[in-house]
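**Student:** Prediction below, plus the sequence it came from.
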Amino acid sequence: MDYLPFIEENLRSTAWFRPELALTFGAVALFLLDLVWRKAENRVWRLSTATLAVLGVAAALLAAQPPTAQMLFNGMIANDALAIFFKWLFLAAAAITVVISAQAKDIRPERAGEFQAILLTVVLGMFLMASSANLLMIYLSLELVSIGSYILTGYKKGDRKAVEASLKYVIYGGVASGVMLFGMSYLYGLTGTSDLPELARRIGALSQTMTQAQAMGSEAAVRLTLIMSVVFVLAGIGYKVAAVPWHMWCPDVYEGAPTPFTAFLSVGPKAAGFAVALRFFYGALAGDPSTALFDGQGLGAAVAGIPWPAVIGVVSAITMTLGNLTALSQTNLKRLLAYSSIAHAGYTLMGLAALSKTGMQSVMIYMSIYLIMNLGAFLAVIVVAQTTGSESIFEYRGLAKRAPLAATAFAVFLFSLTGIPPFAGFIGKYYLFLAVLERAGGPGGSWWMALAICGALNSAVSLYYYARVLRAMFLESPYRDEPMGAAFGHRLLLGAFSAAVLVFGVAPGLLVEWTARSLDFFRG
């Protein structure tokens, strides 16, 4: 066998794999710098600066990527506009997390280097998730993200909640990954390929196979196997985005993990999960790649007799409803935001279910806006927790008097999470509902209208538990009267996040144009 073509292809691919290589070597360098600077003064700031430098190099290399979509490493990785869009989100989330963690008390100074190095490996895994064009690559990159996340979740050594959260995360993540891999193995057995573009063609050809098998009485077995394999893959993706019924790890992990990493976990891996979902459901299951994108074939016309958009829509409705209803009774702010995160996964699934260009764009817009407002919300929790030592809602009484900036910024983020204009969250939800309502004008319109109504009612429910926090901050008397301090970097980020939420809420044009340019992805 001549291996020369494979070697040449890998060498060619390496030239466009430079952002990932920067993260790889940067993580190794951080481990070494952590040893060199172990006894140095201001080691946290030195390590944070080095981490930001690595992210900056990755960003510069990402900006130099070619405008045309291409496949790398013999079809394992896609270098296209969709991947680049999500990679920018990952870099932004990581850079903000580094700045937050450098001034947070959750990460002890002597362990800051390891934390940031492992964080870079998680970002590397998310880069690969966004670019994966092969079932095996999806699994490997998801595992890279998960293993790093398990470690960072239990990073508060000796903390019982952190240890419990990490153990639950490992057990649940291992089961979900195993189920996903099992489904992928059946997909490979049915189609003979693990490449997503080729998978789309062969799943389309399976319909003819099932027609022939029907005459021989084996059609039901082929159909059931295909349905089971897709459901199992959906389980792995649902675990990563914390969709019902794969959400049970989320509240405990969010509460037990260091809050800076909780903030990152709520936006980074979730966005990576939706990047994989877009590739899998809009690519591998959306019909023959040679036809027009989103032409109503394949997934839209039902695969194996199952209307998958409706299945995703049902998961969306259940996810947002369970997340919002459970959040009503929460008094711990991290758990409240965890259930809120589950609800927002449900909202985002509406765009995924729509199976249209508007639906795809709505997911990308919402993930961008969600990154800003959710990181901001967790930053407000960090500011309060570092002063009071508690994450209880009762510590937020009279916050507007003790920390006016934190209270005002938190109010902006909560209004945005609800989806109230003129905040950016309204723009995100507008496009999600637009994608669903566009489908409501076609076949099965009443079903899509019901999904839109469910989303609207859930948004109204979410206003109640967000309003509880607002009432505590602005209308109730504080336990203590002394002012609440916050690190300069945290105050700066709170102001910047608040401004961004307002700017994108009033003038979202740049974000909309950016996502519109990023819709194309490699389909073979």
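**Tutor:** Perfect, thanks for sending it.
**Student:** From here on, just use CA atoms for contacts and neighbour counts.
**Tutor:** Will do.
**Student:** ok, and what's touching stretch 305-320?
**Tutor:** With contacts defined as Cα atoms under 8 Å, 6 or more residues apart in numbering, stretch 305-320 is touched by 223, 227, 243-245, 299-302, 342-350, 352-355, 451, 454-455, 458.
**Student:** So what's the gap between that stretch and the chain middle?
**Tutor:** 19 Å (Cα atoms, centre = their mean, to the nearest Å).
**Student:** now swap in stretch 430-449 and tell me
**Tutor:** Distance, centroid of stretch 430-449 to centroid of chain: 24 Å (Cα atoms, centre = their mean).
**Student:** Repeat that for stretch 208-225.
**Tutor:** The chain centre lies 37 Å from the centre of stretch 208-225; the measure is Cα atoms, centre = their mean.
**Student:** hold the first one in mind and look at this next one:
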Amino acid sequence: MNNLQSLSFFYPELILTGVIILAILYDLLIDKSNSGKVGWVLIAGLITVAGAVWMQETRATTLFTDAIVLDPFSTFFKLIVILATILVSIVSLESGELDEYRKGEYFSLLGIVTFGLFLMVSAVDLIMVYLSIEIVSIMSFVLAGYLKQNTRSNEAALKYVVYGAFSSGIMLFGLSYIYGLTGSTNYFQIQQSLASMGSESHTAILMALIMVLAGFGYKISAVPFHFWTPDVYEGAPTTITAYLSVAPKAGAFAMMIRFFNQVLADGGAMGGLNSSSLATLPWADILSILAVITMTLGNVVAIQQDNIKRMLAYSSVAHAGYMLLAMPVMSGESIYAIMVYLVMYLFMNLGAFFVVITIKNKTGGETFDDYKGLGWEMPFIGVVMTVFMMSLTGLPPTAGFIGKFYIFAALIKGGNSFYWLVLVGGINSVVSLYYYFRVVKVMFFEGKKSEIILQPPKIMAGMLIVTALPTLLLGIYWVPIADWVQRSLVFFIQTL
């Protein structure tokens, strides 16, 4: 479809562009004390965009001369990104860290990141892949360093830029290799070219794809591309830390799934990497090792942390590893499992960070010592934090348990060669129990019991309920989410 025809299908992104421009112009017209109102402009705009995305046609359509694709798979991830952005935007209005800064630019940058993520989840062209990643990365660099007077925030932004530039360079080198080998930047044409190549080209293909994997690994915080994660998560505004832990990770997994399925598997048949004409390449082994190292290192290092944000940073690395467990199978069941897991992860991880924001607004601290006795002083906070920690561990009856259940079920269904991944994943879940419940222990069993009970601000309490209820309810009744994922996945299989 040519560019002019594509615009009629691109209206959610056009609406989002208009919202971003409106937010920037509105910020120019109001003083600093009212700049938080720009957040409500973005939130209202995102709700409108969500409605537009939901109402789009469900048939698969390639847009802008096959640079991006519109299908239920991309629609699913766009809605995940919008939901994360709306929740973080609302909490940002109450964040004490941002009080001294003009918030108009902050919300405008969040909108631009959302636009970049829309392109990421839809990209089927190497050039669009790189451009969308750079849009998200550059805006994220600025947001990570938004607390200009804070040394840790400046350090976070600098490290983010350095690691981001390094991984982008490696990925671009890999993309150029693929273009050189196939003569095309389009996923479908690349798949056909790779399928027709002889085994003598497989070494070059493997090296190119490993370099591309480095770019994906950076965005999802997979080992060894995770080094930026703890410092950036600790130094960035906590609202941005929460956002980076969910939205870009979802976008990167969507892009990674689409790339590996369409470029490596025959015709996007979802028959697993072993069904590909490139089945002789050791992709299942590479992804399995990457997943095991990622979740193991994330969990082991998280045990040693005294800062809650750093602990949750390594927790985020570990959860990337859990989701990566399903990648070697690359079947319909494994992709389904990753998508279900991401929905569950959104609520439980954002909820945990929202608790951190609430407590930091009260105490100004984010270490374990600052949490002593808060379960009695702020019982509501203590209860919801316990729910989030249970879910992140993967204990029933929470959403986290359902997410891990689907991951492990996909591995078991994948065959005997993946059973060891189930065992390693189970052991890692047990290890994570220590540092997650250390938070609960500190809040309820250390420090003095307070006779004064404090309640969080109404907006923060509301956002904690919005994240805690799905975390509990989806652990008991998850059928609507499962059905939605199935509709997205089935269409995805049929149209590739």
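**Tutor:** Looks like it came in fine. All figures in this text were calculated on a predicted structure; none of them were measured in a lab.
**Student:** Just the buried residues of the contacts of stretch 305-320 of the first structure.
**Tutor:** Buried residues within those, counting neighbours by 16 or more other Cα atoms under 10 Å: 223, 227, 243-244, 299-302, 342-350, 352-355, 451, 454-455, 458.
**Student:** Could you tell me which of these belong to helices?
**Tutor:** Using DSSP state H, the members of those that fall within helices are 223, 227, 342-350, 352-354, 451, 454-455, 458.
**Student:** Where does stretch 79-98 of the second structure end up in the first structure?
**Tutor:** The aligned range for stretch 79-98 of the second structure in the first structure is 88-107, by TM-score structural alignment.
**Student:** Residues in contact with the matching stretch: which ones?
**Tutor:** 44-45, 48, 51-52, 55, 59, 112, 115-116, 119-120, 123, 126-127, 155-156, 258-261, 263-264, 267-268, 368, 371, 379, 382, 386, 487, 489-490.
**Student:** separation between residue 98 of the first structure and residue 24 of the first structure?
**Tutor:** Look at residue 98 of the first structure and residue 24 of the first structure: by Cα to Cα, to the nearest Å, they are 17 Å apart.
**Student:** of those two, who's got more company?
**Tutor:** Neighbours per residue, other Cα atoms under 10 Å: of residue 98 of the first structure and residue 24, the larger number sits with residue 98, 24 against 17.
**Student:** Check the gap between the alignment partner in the first structure of residue 10 of the second structure and residue 524 of the first structure for me.
**Tutor:** Superposed on the first structure with TM-score structural alignment, residue 10 of the second structure falls opposite residue 17. Relative to residue 524 of the first structure, residue 17 of the first structure is positioned 19 Å away (criterion: Cα to Cα).
**Student:** Kindly report the same for residue 165 of the first structure.
**Tutor:** In terms of Cα to Cα, residue 165 of the first structure sits 41 Å off from residue 524 of the first structure.
**Student:** what about those two, which has more around it?
**Tutor:** It is residue 165, of residue 165 of the first structure and residue 524, that has more neighbours when counted by other Cα under 10 Å, with 22 against 18.
**Student:** isn't that one right up against residue 154?
**Tutor:** Yes. When contacts are counted by Cα atoms under 8 Å, residue 165 of the first structure is listed as touching residue 154 (6.8 Å).
**Student:** Could you tell me which residues touch both of these two?
**Tutor:** Counting by Cα under 8 Å, 6+ apart, the shared contacts of residue 165 of the first structure and residue 154 are 256, 257.
**Student:** so where do the helices sit in the stretch 1-150 of the second structure?
**Tutor:** For the stretch 1-150 of the second structure, the helices defined by DSSP state H, counting those that start in this stretch cover 3-7, 11-29, 37-55, 72-92, 103-122, 126-144.
**Student:** mean per-residue distance, the fifth one to the first structure?
**Tutor:** The reference is to helix 103-122 of the second structure. When the first structure is overlaid, helix 103-122 of the second structure sits 0.3 Å from its aligned residues on average, using mean Cα distance after the TM-score superposition for the first structure.
**Student:** Only the buried residues of stretch 431-443 of the second structure, if you could.
**Tutor:** For stretch 431-443 of the second structure, using 16+ other Cα under 10 Å, the buried residues are 431, 432, 433, 435, 436, 437, 439, 440, 441, 442, 443.
**Student:** Format the residues you listed as CSV; extra columns: distance to residue 476 of the second structure and secondary structure.
**Tutor:** Output for those, formatted as CSV (distance: Cα to Cα, whole Å; DSSP: H, G, I helix; E, B strand; the rest coil):
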residue, distance to residue 476 of the second structure, secondary structure
431, 24, helix
432, 22, helix
433, 21, helix
435, 25, helix
436, 21, helix
437, 22, helix
439, 24, helix
440, 22, helix
441, 25, helix
442, 28, helix
443, 26, helix
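**Student:** Closest to residue 61 of the second structure out of these?
**Tutor:** Set against residue 61 of the second structure, the nearest of these by Cα to Cα is residue 432 (42.3 Å).
**Student:** Which residue in the first structure aligns with that closest one?
**Tutor:** Counting by TM-score structural alignment, residue 432 of the second structure lines up with residue 462 in the first structure.
**Student:** pretty sure its match is touching residue 322, no?
**Tutor:** No. If you go by Cα under 8 Å, residue 462 of the first structure and residue 322 don't touch, sitting 11.2 Å apart.
**Student:** Please enumerate the helices of the stretch 251-400 of the first structure.
**Tutor:** 259-279, 308-327, 333-354, 357-388, 399-402.
**Student:** cool, the stretch 401-524 of the first structure as well?
**Tutor:** Counting by DSSP H, counting those that start in this stretch, the helices of the stretch 401-524 of the first structure are 404-418, 424-440, 445-474, 488-506, 509-517.
**Student:** So which of those is nearest residue 66 of the first structure?
**Tutor:** Residue 66 of the first structure lies closest to helix 509-517 among the helices of the stretch 401-524 of the first structure, at 13.8 Å (Cα to Cα).
**Student:** which residues in the second structure does the closest one align to?
**Tutor:** The aligned range for helix 509-517 of the first structure is 479-487, by TM-score structural alignment.
**Student:** From residue 197 of the first structure, how far off is residue 23 of the first structure?
**Tutor:** Plainly put, residue 23 of the first structure is 28 Å away from residue 197 of the first structure if you go by Cα to Cα.
**Student:** let me redo that: residue 126 of the first structure
**Tutor:** Separation of residue 126 of the first structure from residue 197 of the first structure (Cα to Cα): 21 Å.
**Student:** With residue 37 of the first structure instead?
**Tutor:** 47 Å.
**Student:** and those two? which has more neighbours close in?
**Tutor:** Using other Cα under 10 Å, the more surrounded residue of residue 37 of the first structure and residue 197 is residue 197, with 25 against 16.
**Student:** can you tell me the helix or strand for the more buried one?
**Tutor:** Per DSSP states H and E: residue 197 of the first structure is located in helix 196-216.
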